[in-house]
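**Student:** 3D, please:
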Amino acid sequence: MRAQFLRVDKYISLVISYITSALLALAASLGLLQVLSRFLFKFPFEWTEVLIRISLNWMVFLGIAVVFRMGGMITVDMMRRLMPQKYQLLHSRILAVITICFLLFLGYWGWIYANRGATQTIIGLEFISVFWAYLSIPVGCFFGTLAVIANYIDPPKDSTDVEIENTI
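**Tutor:** Predicted structure coming up:
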C-alpha cells in the first residue's frame, strides 16, 4: 500500500510540475501579449490580465504540492539540527500535522469561496465563472496534503543538504 501511494505521488508530482511550468509559460506569454497590444498596437486586451492572475493562482496552489514533496516546508532548520536525534522525528510529526491542519482549513474555506462565487463571472471573461479561479485553492490544498503525507512517509534522502543549501 505504501509503495503504491508513493508511486502515485511521484506521478502526481511529475504531472503537477509540468502543469505549473506550462502555467508559468502561459502567464509570461500573456504578459508579453498584453504589453505588445497595449503599447505597440494601442489596443489593449482586457482578458490577458485576468488570465495571468488566474494562471498564477493555479500555478502557486498546485506548486505547493511539489515544494512540500521536496521537503520545502516552513521549518526551523537550526532548531532541528540542534535537537537530539530522537526528537527530530517528533519535530517532523508536529510540523506535518500543523501543515496538514492548515491546508485542510485553507482548502475548506477555499471551497466555500469557490461555491459562493459560482454564480459570478470574471470581468473580461464573462463566459468563465469565478468558481474556476477559486477552485485552485482547495485543489492545491488537496494535492499539498498528499505531498506532506508522502514527504513524511518517505522524506528526501538528502534533505539536510537541501536545508543547509537553502539557508546559505
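**Student:** CA atoms for contacts and neighbours, from now on please.
**Tutor:** OK.
**Student:** tell me the secondary structure at residue 160.
**Tutor:** With DSSP: H, G, I helix; E, B strand; the rest coil as the basis, the three-state label of residue 160 is helix.
**Student:** what does residue 126 give?
**Tutor:** Here residue 126 takes the strand state, with states given by three-state DSSP.
**Student:** next up, the contacts around the nearest residue to residue 134 once chain neighbours are set aside.
**Tutor:** Sequence neighbours aside, residue 114 is the residue nearest to residue 134 in space, at 4.8 Å (criterion: C-alpha to C-alpha, 6 or more residues apart in numbering). Contacts for residue 114 were tallied using C-alpha atoms under 8 Å, 6 or more residues apart in numbering; they are 130, 131, 132, 133, 134, 135.
**Student:** here is a second sequence; please produce its structure as well for comparison:
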Amino acid sequence: MKENFLRLERWTSQIALLIACAMMMVAACLGMLQIITRFVLEMPIDWTEVLTRFSLIWMVFMAVPIAFRQGAMVSVDVLYRWSPPRMRRFLEWVVCLAAAALMCVIVWWGWDYALRGRVQTMAGLESISMFWAYLAMPVGGIFSLISIFANLLDPQRLELETAI
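**Tutor:** Okay, here's the model as predicted:
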C-alpha cells in the first residue's frame, strides 16, 4: 500500500514538475517576445502579457508539490533539529496536517473560483475562459496533498545547505 502510494506520488510529481518547467519556458519566451515587440518593434502584442501571467500561475501551483515532497515548503528546521526523535515525528504530523488543511481549502475554493470564472474570458484572449487559469489552484492543491502525505510516509528533509 505504502509503495503504491509513493509510486503514485513520484508519477504525479514528475507530471507536476514537467508542467512547471514547460510553463516557465512559455513565460520566458512570451516575456522575451513582449519585450521585443514593445521596445524594439514598438508594436506590442496584447495577448503575450495575459498568457505570461497564466503560465506563471500554473508554474507556481505545479512547483509547490515538489517543495512539499522535499520537506522544503513548511519549515521548522531549528525546532526540528533541537527536538528528540519522538518530538520530531510529532512535528512532522503537525506540519502535515496544517499543510493538508491549507491545501484542502485551496482545492475547495479554487474549484469554486474556477467554476465561477468559466463565464469570464481572458482580456486580450476573448476565446479562452478564465476557468483554465483558475484551475491551477485545485490541480496544484491535489498534487500538493499527495506530496504532503508522501512526505509524511517517507520523510525527505532537503536542508538548505545541501540543496545548493
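**Student:** what's the TM between chain one and chain two?
**Tutor:** Overall, the chain-to-chain superposition scores 0.95 on the TM-score scale (TM-score structural alignment, normalised by the length of the second structure); 164 aligned residues with a C-alpha RMSD of 1.6 Å.
**Student:** put the buried members of the contacts of residue 114 of the first structure into a PyMOL selection.
**Tutor:** Per 16 or more other C-alpha atoms under 10 Å, the buried members of those correspond to this PyMOL selection:
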select buried, resi 130+131+132+133+134+135
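**Student:** in helices, which of the contacts of residue 114 of the first structure appear?
**Tutor:** 130, 131, 132, 133, 134 (DSSP state H).
**Student:** farthest pair in the residues you listed?
**Tutor:** The distance between the two most remote of these (C-alpha to C-alpha) is 6.4 Å, for 130 and 134.
**Student:** can you map out the strands along the first structure?
**Tutor:** For the first structure, strands defined by DSSP state E occupy the ranges 121-122, 125-129.
**Student:** for stretch 126-140 of the first structure, which outside residues touch it?
**Tutor:** With C-alpha under 8 Å, 6+ apart as the test, stretch 126-140 of the first structure has contacts from 54, 57-58, 61-65, 106-108, 110-111, 113-122.
**Student:** pretty sure residue 69 of the second structure sits against residue 147.
**Tutor:** Yes: the pair residue 69 of the second structure / residue 147 is scored as a contact, 4.8 Å apart, by C-alpha atoms under 8 Å.
**Student:** grab the nearest non-local neighbour of residue 74 of the second structure.
**Tutor:** In space, residue 74 of the second structure is closest to residue 95, 6.9 Å off (C-alpha to C-alpha, 6+ apart).
**Student:** for the one you found, what is the corresponding residue in the first structure?
**Tutor:** Matched by TM-score structural alignment, residue 95 of the second structure corresponds to residue 95 in the first structure.
**Student:** its match: neighbour count?
**Tutor:** By the measure other C-alpha atoms under 10 Å, the count of residues near residue 95 of the first structure is 18.
**Student:** and the one 3 residues further on, by the same measure?
**Tutor:** Residue 98 of the first structure is flanked by 12 other residues according to other C-alpha under 10 Å.
**Student:** let me see the contact set for it.
**Tutor:** Remark: with contacts taken as C-alpha under 8 Å, 6+ apart, residue 98 of the first structure is in contact with nothing.
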